[in-house]
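Enquirer: Sequence plus the predicted model coming up.
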Amino acid sequence: MEYTATVLSSSVNLTKTIVGAGLLAIPFAYSKDGIFVGLLLTIIAATATAYGLSLLGKSSKMLDNPRTSSFFTLCSITYPQFTLVFDFAMFVQCFGCALSYLVLVGDVFPSVLGQDREFWIYSSLVIIVPLCLLKNLDSLRYSSMLGLLAIAYIVLFIIIRFFIAFPSLDFQDLGISWFKINSYSGMMSTFSILIFGFTASMNMFSICNELEHNSLKNIDKVIGNSVGVACFLFVVVGTTGYLSFGSDVKGNVILNYNPDSVFTKIGQFSLGSVIILSFPLLFHPLRIATNNMVFSIEQILGKKFAFFKNPMDAVTNTPDNEEQAPLIHRTVTQETTNSLRRQNTASSSLVLDATSFVQEAEAFQVPFTNFRFYIITALLLASLYMLGLNVQGFALVLSLVGATGSTSISFILPGLLGYKLFKNETNSKAIITGSIVCIALGFTVMFVSVFATLYFPQ
């Protein structure tokens, strides 16, 4: 396989992974937090997310071939008994978000172009299916660019409308709070909007694997570009949207504008486009997590594996991968699995050096044949569309999914990987400390988010 992803194309995909329909809920969060606290939480969330992504990038470099990195590979090295748990967290997070996007497609387009929700959900297949059949994340760069153009229109629309209305705005009458928190219960209920707004860990390893020049410097550039742009958009939309409508701002700020305006309708259409074009970016890691779970379950059930009887039919995260073939054409036996688990559950004095990491990683490449690729794709799409057509109200479930799944993959898992992989490395004290902070932050955010979801519903 030829690796052609650039820093720019990877930044586009990661930015689009972060920035979706949730952007339009930021003004509502600011209306509860006040400007200062809202900005502070946004910056904290951006910084924590960027550090978590950076930990994943550094972790990938512990492998002899960093292009084989994945959550499964690194968990197999560090916490083999929990690989299924972490992949399940990824599955739940991506599946829940993808399902919510289909429901939103059915809610947004009828108000703009007519027809019923079922018509538009079915119609989205025309765009979603071809994009979901692409096997490399970098292949989605053009659809991500279109999505970012749609986001650019929405952002410009909100900014321009703010400056048009600015001369007549009375911030006191609107109930604008600059430093005071308007509602503590409201802040709790909207906490997850800001904290989970930057979730992008699900695609981080695909970006590390596909970058043409995947040095840590380039990986950090991608992270900085993406999180920086996303943070800027969140701050601009959150501030101008809140200042435009004050305490009357709605959960989707587009709903505050004149629904009969052509520009508003274009904004609603752009929102629908953003949702559709975000779907494949969630589906890509969802499919990988599903395949990893199937593999883990087969191992648990004691099945023996010859990874690929036909090497030409082999795929990892990206099919037809010739360069990775020497690593992935191996047999994972129960003896290898048990040996690795014994190493990881031995006394704390056990030291796993970089060489052992490499050897273990080479034994834990997940098979992903073309046949399995298409079967999993078909089953996932069928399940998502069946639920999307029949389910409308699942806000509580989705909030709990975000509180647990997003926290796990954004903070807890990167911290756990960083701690385990670097704890015996020299000159890694800062990484170890940062990893511990990341883990602590993750569990704190999870507790607060679950508590807020159950006791302070929006």
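Expert: Arrived safely.
Enquirer: From here on, just use CA atoms for contacts and neighbour counts.
Expert: OK.
Enquirer: Apart from its neighbours in sequence, what residue is nearest Q93?
Expert: G405 (4.9 Å; Cα to Cα, 6 or more residues apart in numbering).
Enquirer: ok, the one you found to Q334 distance?
Expert: For G405, the distance to Q334 (Cα to Cα, to the nearest Å) stands at 29 Å.
Enquirer: Settle it for me: which of those two has more neighbours?
Expert: G405 (24 against 15; other Cα atoms under 10 Å).
Enquirer: I'd say the more buried one and G96 touch.
Expert: No: judged on Cα atoms under 8 Å, G405 makes no contact with G96 at a distance of 9.5 Å.
Enquirer: quick one: contacts for the residue nearest to the spatial centre of the chain?
Expert: Against the mean C-alpha coordinate of the chain, by Cα atoms, centre = their mean, the closest residue is A200 at 3.2 Å. Shown in contact with A200 (Cα atoms under 8 Å, 6 or more residues apart in numbering): L14, T17, I18, L53, S410.
Enquirer: try V105
Expert: V105 makes contact with R117, W120, I121, S124, G272, I275, I276 under the criterion Cα under 8 Å, 6+ apart.
Enquirer: okay, now the one to match up with it:
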Amino acid sequence: MAPITTEGASIPNEVFNLVKGIVGVGVLSLPAGVAAFGSAPSAFIPAGILIAVIGILSGYGFALIGKVCAYTGAKSYREAWSRTVGEGTSWIPAYSVTFKTFLACLAFSMVLADTFSSLLETTRNTTLLVVTALVLLPLCLLKNLKSLAPFSLLGVMGMAYTAVAMTVRLLDGSYSNEGKLVEQITSNLRPQFGNLGAASVLSPNALILVCMLSTAYMAHFNAPKFYLELKQNTLPRFNKVVGLGFGISIFLMGFITMVGFLTFGKSCDGLVLNNYAGTDMWMGMSRIAVAVSLVFSYPLAFTGCRDGFLDLAKIPVDKRSARTLNLVTVMLLGVITSAACKLRDVSFVLAFGGATLGNALTYVYPALMYRAVVAQQGRTEEKFGVNVSMASAVLGVVMGAVGATMAVRSLG
């Protein structure tokens, strides 16, 4: 059993940081996940249920990782795996976390390309190349990122403003058929509603939304950190953090998804901000807020991705010279930027990443670690919990296989 800390973060601080880590720009792609299977306003009813159910299952997986750390004293996701499933296979979660952060950076680059090109009214790929070379690269080359940490608050403020702005535009009817702004957007982005309502959730296409949600709630590789940094980190207190954090995140994601889908219906773009007119001042401010937030949070995600690749390459920390770090940074950022220039649909990246790596990190790995530690320590009273976790793991595998297939098919 891990020792209980007497110093650390309070429950409110942990809840805020957890919500901040979960609710990011990925939520702006969720309306497209609803549009993947529905076209009538009632399609949001089952979508809202899915948002809640997947959020609860994700929170359960997050809580399981904390429990494994409490039982074993592990201080990281990989260490938790090593102490339960085995050291010989610890490369599995290591690869998963690294490539998951790679996909997160790819999605960030795609959103930045769409956002800045809309703000500056320039071509998408040229804008991305300029922003990467002049802004992202210098920030990613920084050796000390502590100065960027306060800017992460901009992400929360930006998403809060975006939710308000989207609500204003839904209520004032600016993008309805006779709205004052609808004529200023291209025909494929204008509101389009049909007769595919709540029953359409039975379509296999609904699994695209399910897999996007696996990515949307992804914070699980930081679960050990949240448990260890919690003041008086007993499991009941940690579970309270998880319950509040995921509960608030479920509400925010559901609300923003609802407003976006009820405004544009079947036409929701992979990044719903693209549906709004470039001359819309309310949404223009939202684009600026999202862009600034992403610019300063990008290096934090990129550093995790870069360090993950260096770990997989078995390059010790003391051998990572400034020249090595700079070379890997330039090469990796070049690969991400090239991929972002080719890919246009952020919702595909999120759906595919969620179907594969997201489902594994959220449902499968926590269940395997929990089952292993219960067996190791002879905790027979937790047999029911193991059965529930394994059922969740099987569900994650099935959803992942079908969802990945549907995501790939959506490209064609």
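Expert: Structure received. Computed from a predicted structure; not experimentally measured.
Enquirer: about what we covered before: the residue nearest to Q93 of the first structure matches what in the second structure?
Expert: In the second structure, the residue matched to G405 of the first structure (TM-score structural alignment) is L357.
Enquirer: gap between that match and P93 of the second structure?
Expert: 9 Å.
Enquirer: so where's the longest helix in the second structure?
Expert: helix 281-312 (DSSP state H).
Enquirer: Map the residue nearest to the centre of the first structure onto the second structure.
Expert: Here A200 of the first structure is matched to A219 in the second structure, going by TM-score structural alignment.
Enquirer: ok, now I275 of the first structure?
Expert: Per TM-score structural alignment, I275 of the first structure is aligned with L294.
Enquirer: Where in the second structure does stretch 215-232 of the first structure align, residue-wise?
Expert: Under the criterion TM-score structural alignment, stretch 215-232 of the first structure matches residues 234-251.
Enquirer: Residues in contact with that stretch: which ones?
Expert: So stretch 234-251 of the second structure is in contact with 4, 11-12, 14-16, 18-19, 22-23, 51-52, 55-56, 59, 62-63, 66-67, 70, 227, 230, going by Cα under 8 Å, 6+ apart.
Enquirer: For it, buried residues please.
Expert: 234, 237-239, 241-250 (16 or more other Cα atoms under 10 Å).
Enquirer: Equivalent analysis for stretch 169-181 of the first structure, please.
Expert: L169, L174, G175, I176, S177, W178, I181.
Enquirer: Secondary structure element holding the fourth one?
Expert: In other words, I176 of the first structure. In this structure, I176 of the first structure is located outside every helix and strand according to DSSP states H and E.
Enquirer: show me the contacts for it.
Expert: Contact analysis of I176 of the first structure by Cα under 8 Å, 6+ apart lists S31, G34, Y242, L243, G246, S247.
Enquirer: Try it again at 7 Å.
Expert: With contact taken as Cα atoms under 7 Å, 6 or more residues apart in numbering, I176 of the first structure is in contact with L243, G246.
Enquirer: and if you look at the one 4 residues further on?
Expert: Neighbouring residues of K180 of the first structure by Cα under 7 Å, 6+ apart: G34.
Enquirer: redo that, cut-off 8 Å
Expert: Counting by Cα under 8 Å, 6+ apart, K180 of the first structure touches D33, G34, F36, V37.
Enquirer: Next one: the first one from D248 of the first structure, what distance?
Expert: The reference is to D33 of the first structure. 14 Å.
Enquirer: Test my guess that the match of G405 of the first structure contacts Y95.
Expert: No: with contact defined as Cα under 8 Å, L357 of the second structure does not count as touching Y95 (9.3 Å).
Enquirer: Excluding chain neighbours, what is closest to A45 of the first structure?
Expert: Using Cα to Cα, 6+ apart and skipping the chain neighbours, the partner closest in space to A45 of the first structure is I195 (5.1 Å).
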